[in-house]
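Enquirer: With the sequence up front, the predicted model follows.
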Amino acid sequence: MQDLTKQETIALREKYIGKSCQLFFRDNPLKIVKGKAQYLYDESGDQYLDCINNVAHVGHCHPDVVEAGCAQMTELNTNSRFLHDNIVLCAKRIVSTMPRGLSVCFFVNSGSEANDLALRLAQIHTGNKDVIALEHAYHGHLTSLIEISHYKFNLPGGIGQKDHVHIAPIPDSYRGKYRNDRYSDEEIGELYADEVGQICENAKNKNGAGISAFIAESMISCGGQVIPPKNYFSQVYKYVRAAGGVCIADEVQVGFGRIGHHWWAFEDYDVRPDIVTMGKPMGNGHPIAAVVTTPEIAASFFGTGVEYFNTYGGNPVSCAIANAVFDTIERENLRERAVTVGEYLLDCCQQLAKKHHLIGDVRGAGLFVGIDIVEDRQSRRPNRSCAEFVRQRMREEHILISLDGPDCNIIKLKPPMVFSKGNVNEVVAALDTVLEEYKHKTDTDTIQTPAAGRANVKKHRPTTSTFKKLIKSM
């Protein structure tokens, strides 16, 4: 295959790829040519610590996962309507991690397909159409999912809210409608759940039927790394089921042990969904996803008489890779690692917040952490300018982070599960340096933002000893 220069790649992309398909660091995109474990490498061989990729769940190009895919590809990869072992073994593996009653699997190619199928299952089983989703939520790029994704349809150029879609307030105790400066955690959970209860009541009064489904990420990613109150989902599920609906847990971002203590983030709330969707980390970058549901809901779907098949969903190669991902998580104790490294990451970021008033809140579970960048802690106003400065400067320090939330002010950390405490030290030390730079910038206005150019900035990448000293001093 021909090797292109970075500029040649950019030129061909501008000519042949849709403009809506945007890149990280779009003004000066990275050209990544190699990945290994928690690192990515550009065309010049420069190494970057990847804090973004929850897709490469067990690490980029994990040799055992690569070998499993290659070995199966040399034997067979064909239409999923032929009988083969890998799909049933993968289904058995998934069900073994689920609560009792969630025992029927459907295989698809992506998280978007999984969520689309989940909505279809819910509508057929309940006979209702109305869906409740959360403010700022994103569930995928299919038309059915854009319709319920406030993160997308509410944009200036979005499609707007459809009549069958109801949006509940995001259960954000820091920045949302009910905040922890006025209410206890338990009160916050009840108040946000009651909002869903009111929607259920209004829907029943309006259409005389009820709700088809409530869908939510178990921990909310695009909405700003939000961790719902512990009592939220249990109360919401009661309201939804009383209104005739089913409860869908979207685990596309946070499943497969990312929170450490459990395989699935919904388990942290002591609830049992009616449908669970999963994707991204399932294939470590290979396109495979799944829907898991109850025998009753699956029977309703079968009872329509309309055959369901997915040509590639659950094909032999994809399932071999998913089985290897499961094996790797267990063999390398990656859930346990997510607990120990995740707790260390959360603690270090919270200690950093004591030093920098620009950090308003630090929240997370396992290797799913958000840092809320603010103008000041009293108002909690989002500081998008600072967050963007940090993102660009961290890239210059060869650490890749991303931003999310409705105001793009949340530093989102979702690294591969092989992330180490040494990596935490590196990230926190670099954040400390960059936040000091931004403070100096705002105090003296002598440092330009990275997007405008870095000619006036003297770069300083902390050494390993600096990391250790910083962490010890906090």
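Expert: Looks like it came in fine.
Enquirer: contacts and neighbour counts: CA atoms only from here.
Expert: Will do.
Enquirer: What's the local residue count around T5?
Expert: Using other Cα atoms under 10 Å, T5 is surrounded by 11 other residues.
Enquirer: Check P316 too.
Expert: So P316, with other Cα under 10 Å, has 25 neighbours.
Enquirer: ok, it to D432 distance?
Expert: Computed as Cα to Cα, to the nearest Å, the P316 to D432 distance reads 47 Å.
Enquirer: Kindly report the same for K469.
Expert: When distance is defined by Cα to Cα, K469 is 12 Å away from D432.
Enquirer: which of those two has more neighbours?
Expert: D432 (19 against 12).
Enquirer: which residues touch the more buried one?
Expert: The contact partners of D432, by Cα atoms under 8 Å, 6 or more residues apart in numbering, come to L352.
Enquirer: Let's verify H141: helix, strand, or coil?
Expert: Secondary structure state of H141, per DSSP: H, G, I helix; E, B strand; the rest coil, is coil.
Enquirer: E14 is in what secondary structure piece?
Expert: Using DSSP states H and E, the element containing E14 is helix 6-16.
Enquirer: Can you point out the buried residues in stretch 140-157?
Expert: By 16 or more other Cα atoms under 10 Å, the buried positions in stretch 140-157 come out as 140-141, 144-154.
Enquirer: Take this one as well and set it beside the first:
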Amino acid sequence: MGERGQDRLCRVHLGNHRGSRRDRRAHRPLERGARRRGRGPGGLRPSRLLPLGGSRLRQEPLEPRLSHPFARESSRRTALGRRTLPVPLYRRKTRPEIFMKTKNAASKILWPASAETAAVRAKHLLPLPGPMFAKPVQIVEGRMQFLYDENGREYLDAFAGVATVSIGHCHPHFVQALRAQIDLLQHNPPLYLHPAVGAFAKRLAAKAKAVNPDMEVCFFTNSGSEANEMAAMLAKAHTGRHEFIAVQRSYHGRTLMTVALTGQHAWRNLSPYPVGVSFTPADYAYRFDGTAEQSTKAAVKGLAELLKTGTSGKIAGFFAETILGVGGAITPGKSYFTEAVELVHRHGGLYVCDEVQTGVGRTGRHFFGIQHWGAKPDIIVMAKGLGNGYPIGAVITTPEIAASVKGLLHYNTFGGGPMAMAAANAVLDVVEGSDLADNAERVGARLMAGLEDAAAKSDKIGQVRGMGLMIGVELVKDKKTKEPAPELALAVVDRMKDHGVLVGKGGLEGSTVRIKPPLCLTAADADRVAEVFARSLQEAS
């Protein structure tokens, strides 16, 4: 018997005077103690599972037995009958480090120095872009909105692994869900049934009905690139056409088709690309010579002209991010999508809404970013925040469009796997139970106000833009000329890292500081990000 088994037993179970078999089966002091103290798995109180709000998980006490999100009961049949599946109950002194309220549990591990890790990486990994700093940061642990390096230094994560960590690093409910699932089954290909896939698809499709009441069908992948590729396949199959329109400065992935749909030269390096993709101007008000309303009208007019002169007029689909992610948080005007989508539908095309970065409440108030515009997508693509860092991609569409691929041979070995479904299901639990979309709206507004204050005092900030906790700050050499300042942006990002705040950089010219923190960011955190940004800009200028 292992150490853990001995730790759970006592003299009723061991020794010369141990009790009868019935007494031994009934004697579970740790489990009774957990019930009495109202503690759940790992010694956590249920109230700690969702720190930012109330949900079913907070209101109902957790039983010290396994409660799987897709199981009807906490036991299962085996060849020898019914077997219960208990969640391990740990004494306080032996609880897993993941649940301990320590500042830096990973500091107890002897990690290699960052220079050593960088040397191994340089020797054994492809020479592709990696660490973004001159002196790379080595991250070994995360707790909600905070990250820690090998020396225990804390960083406020204001980039969320490129808008990927939605509910927070190692959120207890997320970790608990993955642990519960991996004890049961870690992989199940589409060849076999598993209740998790259909159950989560039903839950996700129910959310998509807020933007299109006809949406009911999902397909799961491992990434946003794969999901966008599948969306293109659906559009071709449904319309019988092959031409697409995408937006200038957009980004849709790294497969051949999604690279062809990406409107930035730096990312278009896998030629030759699939033919038939044309680009329409982005609604980029800051770089437009006129008002924001005039910029929107010009962008819609550009799309209309492209449909008439740059295509056959018979397109398969229109790909558009709700807010440009890699493109630097460029945010279209309020009427852009309704007018653009009406044009696309008039020409028989489908509107593919890329919510890879904007979904899961990041833009505030709503689950999907497109809900702020009121347009009706035919296909929605999700990834990143849907898995909180666990690889997952999703395509959501209508039964009519989904039926178009019936009979076609297509397969994804890992898409919709039980671990990915457990991760995504836990994300929805927390987003809904903790009102994270509302938190993103409130805290995002506070953060943008702080950045606007910095912009009013600096001639290097061209524009602060975005929505919720998807924010971009475009830096320029001079406000009058609006000349991009990519070197300054890189210096600011590096300075902010030195001050303990991690952000990103993007935009076609590389001059936009990207701020996309986990949705659990607090008002105090927002103030810190704005203050560190202003200080770093002053130091780097």
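Expert: It's in. Note that the coordinates shown come from a computational prediction; the quantities given were computed from them, not determined experimentally.
Enquirer: Mean deviation, the helix holding E14 of structure 1 versus structure 2?
Expert: Superposed on structure 2, helix 6-16 of structure 1 shows a mean distance of 1.7 Å to its aligned residues (mean Cα distance after the TM-score superposition for structure 1).
Enquirer: can you name the residues of structure 2 that that helix overlays?
Expert: Residues 114-124 of structure 2 are matched to helix 6-16 of structure 1 when aligned by TM-score structural alignment.
Enquirer: Other residues contacting the matching stretch?
Expert: Here stretch 114-124 of structure 2 makes contact (Cα under 8 Å, 6+ apart) with P136, V137, Q138, E150.
Enquirer: give me the element the counterpart of the first one in structure 1 is part of.
Expert: Using TM-score structural alignment as the criterion, P136 of structure 2 maps onto P29 of structure 1. Taking DSSP H and E as the definition, P29 of structure 1 sits outside all helices and strands.
Enquirer: neighbours around P29 of structure 1, how many?
Expert: A total of 12 residues lie near P29 of structure 1 under the criterion other Cα under 10 Å.
Enquirer: can you tell me how far the residue lying closest to it once chain neighbours are set aside sits from S402 of structure 1?
Expert: Leaving aside its sequence neighbours, P29 of structure 1 sits nearest to L23 (Cα to Cα, 6 or more residues apart in numbering; 6.7 Å). When Cα to Cα is the yardstick, L23 of structure 1 and S402 of structure 1 sit 12 Å from each other.
Enquirer: And G279 of structure 1, by the same measure?
Expert: Separation of G279 of structure 1 from S402 of structure 1 (Cα to Cα): 20 Å.
Enquirer: between the two, which one's more packed in?
Expert: Between G279 of structure 1 and S402, G279 has the larger neighbour count (other Cα under 10 Å), namely 31 against 23.
Enquirer: wait, doesn't that one sit right on V252?
Expert: Yes. The criterion here is Cα atoms under 8 Å, and G279 of structure 1 meets it with V252 at 4.8 Å.
Enquirer: joint contacts of the two?
Expert: G111.
Enquirer: Just give the nearest non-adjacent residue to S223 of structure 2, would you?
Expert: Per Cα to Cα, 6+ apart, closest to S223 of structure 2 is G393, 4.4 Å.
Enquirer: Count residues in the vicinity of the one you found, would you?
Expert: The number of residues packed around G393 of structure 2, counting by other Cα under 10 Å, is 27.
Enquirer: residue in structure 1 matching it?
Expert: Under the alignment (TM-score structural alignment), G393 of structure 2 maps onto A289 of structure 1.
Enquirer: Now do the contacts for that match.
Expert: So, once contact is read as Cα under 8 Å, 6+ apart, A289 of structure 1 ends up touching 107-111, 113-114, 277-280, 282-283, 313.
Enquirer: among those residues, which ones are buried?
Expert: 107-111, 113-114, 277-280, 282-283, 313.
Enquirer: still on that earlier bit, may I see the contacts of stretch 114-124 of structure 2 organised as CSV, with distance to D214 of structure 2 added?
Expert: What follows is the contacts of stretch 114-124 of structure 2, written out as CSV (distance: Cα to Cα, whole Å):
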residue, distance to D214 of structure 2
P136, 47
V137, 46
Q138, 46
E150, 49
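Enquirer: Compare those and tell me which is most surrounded.
Expert: E150 (21 neighbours).
Enquirer: Just tell me what that one corresponds to in structure 1.
Expert: Residue pairing (TM-score structural alignment): E150 of structure 2 is matched to E43 of structure 1.
Enquirer: And the residue nearest to P29 of structure 1, how far from C348 of structure 1?
Expert: The value you get for L23 of structure 1 to C348 of structure 1, if Cα to Cα is used, is 30 Å.
Enquirer: Same drill for those two, tell me which one is more crowded.
Expert: The residue with more neighbours, out of L23 of structure 1 and C348, is C348; 21 against 11, by other Cα under 10 Å.
Enquirer: So what does that one match up with in structure 2?
Expert: Matched across to structure 2, C348 of structure 1 falls on G450, judged by TM-score structural alignment.
Enquirer: which non-adjacent residue is nearest its match?
Expert: The nearest residue in space to G450 of structure 2 (Cα to Cα, 6+ apart) is A530, at 5.4 Å.
Enquirer: Ok, A526 of structure 2 next?
Expert: Per Cα to Cα, 6+ apart, closest to A526 of structure 2 is L447, 4.9 Å.
Enquirer: The one you found reaches E531, doesn't it?
Expert: No. Under the criterion of Cα under 8 Å, L447 of structure 2 is not in contact with E531, lying 9.7 Å apart.
Enquirer: Compare those two and say which is more crowded by neighbours.
Expert: Between L447 of structure 2 and E531, counted using other Cα under 10 Å, the more crowded position is L447 (26 against 18).
Enquirer: tell me which element the more buried one falls in.
Expert: Using DSSP H and E, L447 of structure 2 maps to helix 436-456.
Enquirer: Over in structure 1, find the residue span whichever helix or strand comes after that helix aligns onto.
Expert: Tracing the chain past helix 436-456 of structure 2, the next element assigned as helix or strand by DSSP H and E is strand 461-467. Using TM-score structural alignment, strand 461-467 of structure 2 lines up with residues 359-365 of structure 1.
Enquirer: List the buried residues for stretch 397-410 of structure 1?
Expert: Under 16+ other Cα under 10 Å, the buried positions of stretch 397-410 of structure 1 are E397, H398, I399, L400, I401, S402, L403, D404, G405, C408, N409, I410.
Enquirer: Flag every buried residue along the match of helix 6-16 of structure 1.
Expert: Neighbour-count burial for stretch 114-124 of structure 2, counted by 16+ other Cα under 10 Å, picks out S114, A118.
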